[in-house]
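1. Sequence and predicted structure below; questions after.
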Amino acid sequence: MLYAFELSGEHPLIPAAEVLSVLTSRGLEYSVSENYLSCLVVDIFSNDPKVTDEDIFLMMRNEMPDILAMTHAISKVIDITDVDEKQILSAAERFFAADYLKDGETFVVRAKRLGDNSVLKSVDLEGKIGGRIYRQGFRASLKNADVTFRLTLTDKAVFGVLAAAVDRGAYEHRSPQKKPFFYPGVLMPRVARALSNIAGAQKDAVVVDPFCGTAGILLEAGLLGAKAIGVDAQEKIIIGATANMNGYAQSTGQLLSKEERENGFDPIQYDLFVGDACGLPFEDEIADAIITDPPYGRSAAIKAESLERLYDESFKEMFRVLKPGKKAVVVSEIEVEGFAGGAGFEIENIYKQRVHKSLTRTITVLKKA
């Protein structure tokens, strides 16, 4: 079954990589059908005969909105045409609304432009498509519709039924300056969540961050249900990271009240340690994923003799504690392929993210064979 994911414009590649990684980690098979401007169309299925198309739709509707950070909306595809009014309306004539609407249910049509599609007026199309559905015997409701039909205008016109819209504003509630402990220069929550998904963080997975800082990455991994384990060289940072991990409800990602924190309400699973990333206090192969943002400058409080030694030994430690077949995602200002290869990792992907004029992040996705 085809699904369309409307992607954010935060990066040309990472949003799609996040979607595909989540599908894989949740046991679904997929084939990329089309990769349009800010819209990824994927054929999603399962090799498990117990998992039906309806099960997959419910997963897209109920689970994915709370998982994905760089997706705006998910639709089950009905038809794909050229961005041409006649073709779009012809598609609206061909489909059977009763396949998507039950007796008595109401509908609404919403159109979304991605890129320059000003040649077509979204409001006119919404009304014209709605008219065709109305003539099949169903009532429209602009405010409280049971089913939303969505027309996504990108390189093509993707017509479908909306499975879910993602509340990306929820991540703003966890922006660094709003957390119980703030320290500048950390990853924004949406980036941390996307990287957690790419690494394979999910319920009951053990996720390790050997340079955890204020636990921004571990918080997002923990909200996915993972057991978050972090190490940092500075005790004061670990104290702040503890406050951050205790500050949010695992099930909602919302900031807890003082009373809820004191009573241990809906806690995230985590362990934090003061320690050295060059000698992690863990047994071999305990991690299902590693996600980390190591220090770059001379002022970083590290126990290594040099930044080169820090990277060399910490990558060897990451390789040691990671399970075979699992991923590590490393954010850096420098190229790390040499350190990663020397430790035994395979390079899966490298993404560049321009933060501002003087800072470009390199995000390196590694795999332990």
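-> The structure has been received and is ready for your questions.

2. From now on I want contacts and neighbour counts done on CA atoms only, so please keep to that.
-> Will do.

3. Leaving aside the residues adjacent along the chain, what's closest to residue 134?
-> residue 140 (7.0 Å; C-alpha to C-alpha, 6 or more residues apart in numbering).

4. Test my guess that that neighbour contacts residue 127.
-> No: between residue 140 and residue 127 no contact is recorded; they are 10.2 Å apart, counting by C-alpha atoms under 8 Å.

5. then this one, side by side with the first:
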Amino acid sequence: MRPEFVSMVETDFFNGTDKHFFHVCTDGSALAWLFKDEHDYIKGINCIAICTLTTGATVVSYVLMDNHVHFVLQGTMPACKNFINRFKHLIGKYISYRYSIKGYLRGLPTRIIPIRDEEYLLSVLAYIDRNPIVAGYRSLPNEYRWGSARFLFRENISGNGNCSWGKDCIPDNTFLNGKKSNIITPVSPKRNSSSTNSNSNPNRNGITTNSNGNSRYTSGEFSTTITMLQARQRRKILGTHINFPQYWTIDADGMIDPTCFIASGIQENLFKTPARYLYFLSRKLEGEIDSSIYSSTKSFIPDKELRYIISRMARELFNCNDVRIMDIPSRLALARKLRYEYASSQKQIARMLRLNLEILKGYV
């Protein structure tokens, strides 16, 4: 079913219950690096998979760049905010462990931008897929290993939250590095490239190729189902105790197959045809989208919408219809929810809740 877009008069993007599309990204100018090598990128992909299972947000599109990330998520605003916060937490924990850098992602600016119409959604989706080109990678978006573009409009690739080939099509026997096996051996983060499979060579653009030079974007190559791994081994590779769907698979590099969690079918339904997708992909969208990202740094929820949210929260939490008569502790409790669930700025919260800004800064 194609998603429908309605005006703000008919729906509220920020009520915390309705599902909508959001462009979620981190600031590319805030960090020198986010992913340094193949192992870092694989960890990033696995963190996306974990976040889809633990937050309720649907990943429609993604791209991991060396110093920032972009997502189009579908879900409630709190779920999408929880997704990016958990993603940053997992990556930050990994960086702390591997590189001995604590708090590296602390304070990393994040944008969560509501998408209000279909035309803009198509532009954002194409903008995300254009990132490797704009960054100077010598590959087409559908060859970039760390983005979702490689799963669009391909035969037998129709990700909708399940593995593309379906639960019943998983082969009985799994082969890892050419050997029949029911388990997978994790690769060392610092392994020498010469020790990898001779038929698979990562090039300098982050594209994994086989011996004949073709990009390895075929799902399921040398893969096994995650549930076939022993619990201890699964925790060692993926760093989590959560349970995975029984049809989700992981490859010989220790990366979860993105077709298990990427909802590429939504994107295909929006673009309708490959020709229309290529049309948007050919447009220089950076000025339009970058401007939207920049303007979102102020406060993307207008006061009018935030006033409605505050009134609803006050009624639900404190059985009060007028914020002006609420005591300070109650208003501070509202302030925390506005800050962490709706990403409102401290100045906007202070203004809307009639709180002293300096006091508020020490609380949220």
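-> Ah, there it is. Please read all numbers here as calculations on a predicted model, not as lab measurements.

6. Put one on top of the other, what's the TM-score?
-> Overlay of the two chains. TM-score (TM-score structural alignment, normalised by the length of structure 2): 0.24; 132 aligned residues with a C-alpha RMSD of 6.2 Å.

7. wait, what's in contact with the residue nearest to residue 134 of structure 1?
-> Residues in contact with residue 140 of structure 1 (C-alpha atoms under 8 Å, 6 or more residues apart in numbering) are 106-108, 130, 134.

8. remind me, longest helix of structure 2?
-> helix 77-99 (DSSP state H).

9. who are the neighbours of the helix or strand following it, in terms of helices and strands?
-> Next helix or strand after helix 77-99 of structure 2 toward the C-terminus (DSSP states H and E): strand 110-114. Contact here means 3 or more C-alpha pairs under 8 Å, 6 or more residues apart in numbering; DSSP states H and E; on that basis strand 110-114 of structure 2 packs against strand 20-26, helix 77-99.

10. Export the ones you listed as a markdown table, with columns for mean neighbour count.
-> Shown next, in a markdown table, are those (neighbours: other C-alpha atoms under 10 Å):
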| stretch | mean neighbour count |
| --- | --- |
| strand 20-26 | 23 |
| helix 77-99 | 19 |
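
11. Next, format the ones you listed as a markdown table and append distance to residue 310 of structure 2.
-> Shown next, in a markdown table, are these (distance: least, C-alpha to C-alpha, whole Å):
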| stretch | distance to residue 310 of structure 2 |
| --- | --- |
| strand 20-26 | 20 |
| helix 77-99 | 15 |
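
12. How much space separates residue 75 of structure 2 from residue 81 of structure 2?
-> Distance, residue 75 of structure 2 to residue 81 of structure 2, by C-alpha to C-alpha, to the nearest Å: 10 Å.

13. same check, this time on residue 237 of structure 2
-> Taken as C-alpha to C-alpha, the span from residue 237 of structure 2 to residue 81 of structure 2 is 26 Å.

14. Likewise for residue 338 of structure 2?
-> 12 Å.

15. got it, and residue 48 of structure 2?
-> Taking C-alpha to C-alpha, one finds residue 48 of structure 2 at 13 Å from residue 81 of structure 2.

16. if I read this right, residue 322 of structure 1 contacts residue 291, doesn't it?
-> No: in this structure, residue 322 of structure 1 is not within contact of residue 291 by C-alpha under 8 Å, at 10.9 Å.

17. Overlap of the contact sets of these two?
-> residue 328.

18. Those two: which is more packed in?
-> Just comparing residue 322 of structure 1 and residue 291: by other C-alpha atoms under 10 Å the higher neighbour count belongs to residue 291, 30 against 24.

19. Now that one. Nearest residue, chain neighbours left out?
-> residue 329 (4.8 Å).

20. Surely that neighbour is within a strand?
-> Yes: according to DSSP: H, G, I helix; E, B strand; the rest coil, residue 329 of structure 1 belongs to a strand.

21. how about the helices in structure 1?
-> Ranges of helices in structure 1, per DSSP H, are 14-25, 53-62, 85-94, 122-134, 189-199, 216-223, 235-246, 258-262, 307-321, 337-343.

22. What lies in contact with the third one?
-> Looking back up the chat, that one is helix 85-94 of structure 1. So helix 85-94 of structure 1 is contacted by 79, 81-82, 120, 125, 128-129, 132-133, 157, 159 (C-alpha under 8 Å, 6+ apart).

23. Just the buried ones from the residues you listed?
-> Buried members of these, counted by 16 or more other C-alpha atoms under 10 Å: 79, 81, 125, 128-129, 132-133, 157, 159.

24. got TSV for those residues, with distance to residue 315 of structure 1 too?
-> Listed next are these as TSV, based on distance: C-alpha to C-alpha, whole Å:
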residue	distance to residue 315 of structure 1
79	47
81	48
125	54
128	58
129	55
132	59
133	58
157	45
159	46
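
25. Name the nearest of those residues relative to residue 343 of structure 1.
-> Closest approach between these and residue 343 of structure 1, by C-alpha to C-alpha: residue 157, at 46.5 Å.

26. Please verify my assumption that that closest one contacts residue 81.
-> Yes: the pair formed by residue 157 of structure 1 and residue 81 meets the contact definition of C-alpha under 8 Å, at 5.2 Å.

27. Give me the neighbour count for residue 40 of structure 2.
-> Counted with other C-alpha under 10 Å, residue 40 of structure 2 comes out at 18.

28. For residue 48 of structure 2, see how far away it is.
-> For residue 40 of structure 2, the distance to residue 48 of structure 2 (C-alpha to C-alpha) stands at 13 Å.

29. Ok, residue 350 of structure 2 next?
-> Applying C-alpha to C-alpha, the value for residue 350 of structure 2 to residue 48 of structure 2 is 34 Å.
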